[in-house]
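Student: sequence and predicted structure are below.
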Amino acid sequence: MKIVILDGATAKGKELNFDFLNRFGDVTYYDTTSKEDVLPRAKDADILVINKIVMDKDTLAECKNLKLITILATGYNIVDIEAAKTLGITVCNVPYYSTNSVAQLTFAFILEFACKLSLHTQSVARGDWQNCKDFAYTLDTLHELCGKTLGIIGYGSIGKKVAQIGKAFGMNVLISTRTPVEGCVSKEEVFKNADFVTLHCPLNEQSKLMINEKSLALFKPTAYLINTARGGLVDENALADALNSGKIAGAALDVLTSEPPEADNPLIHAENCIITPHIGWASLEARVRLLHATEDNVRAFLQNSPINKVN
C-alpha cells in the first residue's frame, strides 16, 4: 500500500510526525508540494493525505491506483467530490478537531479589542510607564464584555462553543443560522445590533461575500468584525474601506480570500485590522487530534468500514 503525504508541514509542525502511518504501508512524505509536482508525486499512490492541495477531476483521473484521500482538515472543497465518487475514490475529512482552538482564538481577538493589550504592552516597552507621573494610565477606552452583544453567524460546533464562552462572560448572544434554532434572528439583525460580529459559517454560494458594502453599512460604528471561518465570506475591498473610513471600529481576521495573501491585499495595512496567518486550527492539542483522526480514517478504510466519509 503506497501512502503519499503531499503537504504535511503545517499539521506536523515542529512537535509531531506521521510515523504512525508506517504500519499501514510504504509512506512518502513531503512538507509541501507545488501545483506542478502534484501529479508526479500522487499518480502512483493508493492513499493520499492532503491539507490544501487541490485535487481536481483531471488530476484524479490520472491517479489510477488511488483509493482513498484523507484530508487534514474539516473543509473538503479542495477535492472534486463528485469526480472522486465516480472514480471510486473514498474521500474522508476530520470534523470537530479544532472547535476549542478556533473558539479560543475568536475570544483572543475580542479580548484584544476590549482590553487593548498590545497597545499597552508596547507602551510599557517604550518606557511610558516608567516615566508616568501616576501609578496607572490608559491610552484608549477599555471595555467590559459583560452586557455587550455578541452576534454569531453560523451555529455549528464552533458557533455553539463561541456562544457558550460569550454567555460565560455575561454577553448577550444573537445567533443567525441557515438551520433555524430557537431564538435565532436574521443576519441583518445581527449586523445591526451586535457589538462583535463573528463568522462561523461555511463558504458556499449563499454565504460568499456576505460581508460587503451593503452589510457593513448596517454595522454600528462601534462594532467589530471577527472572521475565523473562510476568507471568501468577506469582500476585502469593502471591509478595508469601512475600516479606513471609520464606519466600523475594527476587524480581526485569521483567514483571507487568498492564502498566502498578495502583497497588495487592502487589509494588510487597513486601520485597526488584526490579521493572523490562519492559526485558529493550529494549537498542538488540535493537531494531535487531527493526526489521531487521520490514523483512524486510514485504519477504518483498510478495514472496509470507512469513517468521516464525505462522498
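Tutor: In hand now; what should we look at?

Student: drop to CA atoms for contacts and neighbour counts, all remaining ones
Tutor: Will do.

Student: what about the residue of the chain most remote from its centre, is that helix, strand or coil?
Tutor: Within the chain, the residue lying farthest from the chain centre (Cα atoms, centre = their mean) is K133, at 43.8 Å. With DSSP: H, G, I helix; E, B strand; the rest coil as the basis, K133 sits in coil.

Student: okay, now S245: neighbour count?
Tutor: 12 (other Cα atoms under 10 Å).

Student: how close does it sit to R178?
Tutor: Going from S245 to R178 by Cα to Cα, to the nearest Å gives 31 Å.

Student: with K2 instead?
Tutor: In terms of Cα to Cα, K2 sits 41 Å off from R178.

Student: quick one, helices of the stretch 151-300 of the chain?
Tutor: Using DSSP state H, counting those that start in this stretch, the helices found in the stretch 151-300 of the chain span residues 157-168, 187-193, 213-216, 236-244, 284-302.

Student: elements contacting the last one?
Tutor: The one in question is helix 284-302. helix 9-12, strand 68-71 (3 or more Cα pairs under 8 Å, 6 or more residues apart in numbering; DSSP states H and E).

Student: mind listing what's buried along it?
Tutor: For helix 284-302, burial by neighbour count (16 or more other Cα atoms under 10 Å) applies to 284, 286-288, 290-291, 293-299, 301.

Student: got CSV for these, with distance to E262 too?
Tutor: As requested, these are arranged in CSV below (distance: Cα to Cα, whole Å):
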residue, distance to E262
L284, 28
A286, 28
R287, 27
V288, 31
L290, 29
L291, 30
A293, 33
T294, 31
E295, 35
D296, 37
N297, 35
V298, 36
R299, 39
F301, 39
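
Student: who touches stretch 59-70?
Tutor: Applying Cα atoms under 8 Å, 6 or more residues apart in numbering, the external contacts of stretch 59-70 come out as 39, 42-50, 83-84, 87-93, 294, 297-298, 301.

Student: now do stretch 117-125
Tutor: Against stretch 117-125 from outside (Cα under 8 Å, 6+ apart): 112, 129-130, 138-139.

Student: cool, stretch 161-168 as well?
Tutor: 99-100, 103, 106-107, 150, 152, 172-173.

Student: mind redoing it with 10 Å?
Tutor: Stretch 161-168 is contacted by residues 99-100, 102-107, 145-152, 155-158, 160, 169, 171-175, 198, 200 when judged by Cα atoms under 10 Å, 6 or more residues apart in numbering.

Student: before we move on, what about stretch 200-208?
Tutor: Contacts for stretch 200-208 (Cα under 10 Å, 6+ apart): 75, 77, 102-103, 106, 152-160, 162, 176-178, 209-210, 226-235.

Student: now those: which count as buried?
Tutor: 75, 102-103, 106, 152-160, 162, 176-177, 209-210, 226-235.

Student: take this one as well and set it beside the first:
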Amino acid sequence: MITIVCPERDAVGAQFRAPAIEHRWIEHPATTQAELVARLAGAQVAIINKLKLGAAEIAALPELRMIAVAATGADNIDLAACRERGIVVSNVRGYAVDTVPEHAMMLILALRRRLLDYVADVRAGRWARSENFCFFDHPIGDLAGATLGVVGRGGLGQGVARLGEAFGMRVLFAEHRGATTVREGYAAFEQVLAEADVISLHCPLKDNTRGLIGAAELARMKPTAILVNTSRGGLVDEVALAEALRAGLIAGAATDVLSTEPPRDGNPLLDADLPNLIVTPHVAWASAQAMQRLADQVIDNIEAFAAGAPRNRLA
C-alpha cells in the first residue's frame, strides 16, 4: 500500500485519475509551507506543484520515496538532497507545448499592436470623439519581417519559434550567455539582444540563468523591442525592467511570471504607472487541455515508479 499525498490539489484545474496500484490517496485543497511537513508525514509519494521541498523538509520525511512534480520546472525541489536520500523525482514534460507558445504569441501580438491601449481608448470614448474614422496614437508594428529572439530551445521555445515563423518572423535562438563558442543554429546571446524586435524567454531558472535579463541586457536591446517572459520570474531583474520601461529603453514587456507568486507583498512590475506592460497571473500553462495532460502524466509517473521503472526522472 502506497500513501500518496497531494498537498496543493487546487493548483491543478483537472481531475487526477485513480492510480492503477494499491494506494491510499490524501489530498488538501491548499497547504502553507509551514504545514507541509506535517501533511506529508507518512507519505511515500508526494505530488508537489509550487511548495518548497528543501533539504530540511526532506530530512524530516524519512518515509518519502518519490516526489511527483506537477510541473516541468523543479527549482522548488532540492534535487541534490533527493539524490542523497535515493528519492525519485519525476516531472511532467511536453504537456504545455501548445498552451504556453499560444499565450506567448498572444502577449507578443497584444504588445506589438498596442491592443490594451486601443481598447482603453475606445472604452474612454476617444473613438466616438475622433475627428477621423480612426486614430493612430499608439504605433503598431507587424510581426511579419520582425526578428524574434528565443532564449531556450526546448519544446516551448521551439513552439514559439514555429508560431513566429508562421507570422513571417525571422527567428534567432540565443546561445548561452557568456558562451565562448556559438553552436550551429544559434546566435550569440549579445547578438540576439541587439537584433531582436521581440525576445521571448523559455529557459529554466538555475544559478546561471537567474537575473539573465538585467539592466545591462535591457540597455543592449532596441528601443523598439519588447520582452516576453512565460518561463520563470527570476530570469528577469524586475526592478531593472520597471526602470527600463519608465525610461523608454525598450518599447514594452509582458510577463506571466513573477519572482514571488502570488505577489502578496507587491512587486515592481505591478506599479500602475508602467507603460506598455502586461502582467498575467502565471496562466500560460493553464489551458484545460494542458492541465488534463499534466494530471494524467503525474499519475503515469507514479504508476511507473510503483512498477520499478521510474520515468521523467530529475533525480
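Tutor: In hand now; what should we look at? Worth saying up front: this structure is predicted, and the values here are computed from it rather than measured.

Student: report the TM-score for the pair.
Tutor: After superposition, the two chains reach a TM-score of 0.93 (TM-score structural alignment, normalised by the length of structure 1), with 308 aligned residues with a Cα RMSD of 1.8 Å.

Student: what's the match for I199 of structure 2 in structure 1?
Tutor: Under the alignment (TM-score structural alignment), I199 of structure 2 maps onto V197 of structure 1.

Student: also P101 of structure 2?
Tutor: Matched by TM-score structural alignment, P101 of structure 2 corresponds to A103 in structure 1.

Student: now that match: which helix or strand?
Tutor: Assessed by DSSP states H and E, A103 of structure 1 sits inside helix 99-115.

Student: equivalent range in structure 2 for the helix or strand that comes right after that helix?
Tutor: Later in the chain than helix 99-115 of structure 1, the nearest helix or strand by DSSP H and E is helix 117-125. Mapping helix 117-125 of structure 1 onto structure 2 (TM-score structural alignment) gives residues 115-123.

Student: mean shift between that stretch and structure 1?
Tutor: Here stretch 115-123 of structure 2, set against structure 1 after superposition, deviates by a mean of 2.6 Å using mean Cα distance after the TM-score superposition for structure 1.

Student: all strands for the stretch 151-300 of structure 2, in order.
Tutor: Using DSSP state E, counting those that start in this stretch, the strands of the stretch 151-300 of structure 2 run over 170-173, 198-201, 226-229, 252-255, 277-279.

Student: now A293 of structure 1: closest residue in space that isn't a chain neighbour?
Tutor: Distance criterion Cα to Cα, 6 or more residues apart in numbering; nearest residue to A293 of structure 1, sequence neighbours excluded, is V94 at 6.3 Å.

Student: ignore what I typed, I meant L218 of structure 1.
Tutor: K192 (5.1 Å).

Student: number of nearby residues for R264 of structure 2?
Tutor: For R264 of structure 2, the neighbour count with other Cα under 10 Å is 7.

Student: give the contact list for it.
Tutor: Contacts of R264 of structure 2 by Cα under 10 Å, 6+ apart: none found.

Student: what's near enough to touch the aligned residue in structure 1 for G141 of structure 2?
Tutor: Matched to structure 1 by TM-score structural alignment, G141 of structure 2 sits across from H143. By Cα under 10 Å, 6+ apart, the contact list for H143 of structure 1 reads 111, 113-116.

Student: kindly report the same for F16 of structure 2.
Tutor: Counted by Cα under 10 Å, 6+ apart, F16 of structure 2 has contacts 9, 292-299.

Student: out of the strands of the stretch 151-300 of structure 2, which one sits most buried?
Tutor: Among the strands of the stretch 151-300 of structure 2, the stretch with the highest mean neighbour count (mean count of other Cα atoms under 10 Å) is strand 198-201, at a mean of 28.

Student: average offset between that strand and structure 1?
Tutor: Looks like 0.9 Å for strand 198-201 of structure 2 (mean Cα distance after the TM-score superposition for structure 1).

Student: give me the number of residues near Q164 of structure 1?
Tutor: For Q164 of structure 1, using other Cα under 10 Å, the count is 14.

Student: and it, what's its match in structure 2?
Tutor: Aligned partner of Q164 of structure 1 by TM-score structural alignment: R162.

Student: turn the helices and strands packed on helix 284-302 of structure 1 into TSV, including distance to E262 of structure 1 and mean neighbour count.
Tutor: Formatted as TSV, those follow (distance: least, Cα to Cα, whole Å; neighbours: other Cα atoms under 10 Å):
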stretch	distance to E262 of structure 1	mean neighbour count
helix 9-12	20	18
strand 68-71	25	24
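
Student: make JSON lines out of those and add distance to N308 of structure 1.
Tutor: JSON lines is the format used below for these (distance: least, Cα to Cα, whole Å):
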{"stretch": "helix 9-12", "distance to N308 of structure 1": "18"}
{"stretch": "strand 68-71", "distance to N308 of structure 1": "9"}
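
Student: nearest to I275 of structure 1, out of these?
Tutor: helix 9-12 (18.1 Å; Cα to Cα).

Student: take the helices of the stretch 151-300 of structure 1 and lay them out in a markdown table including distance to N308 of structure 1.
Tutor: Shown next, in a markdown table, are the helices of the stretch 151-300 of structure 1 (distance: least, Cα to Cα, whole Å):
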| stretch | distance to N308 of structure 1 |
| --- | --- |
| helix 157-168 | 16 |
| helix 187-193 | 30 |
| helix 213-216 | 35 |
| helix 236-244 | 33 |
| helix 284-302 | 7 |
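
Student: so which of these gets nearest H269 of structure 1?
Tutor: Among the helices of the stretch 151-300 of structure 1, helix 236-244 comes nearest to H269 of structure 1, with 8.7 Å by Cα to Cα.

Student: chain center to that closest one, what's the gap?
Tutor: 20 Å (Cα atoms, centre = their mean, to the nearest Å).

Student: residue range for that helix in structure 2?
Tutor: Counting by TM-score structural alignment, helix 236-244 of structure 1 corresponds to 238-246 in structure 2.
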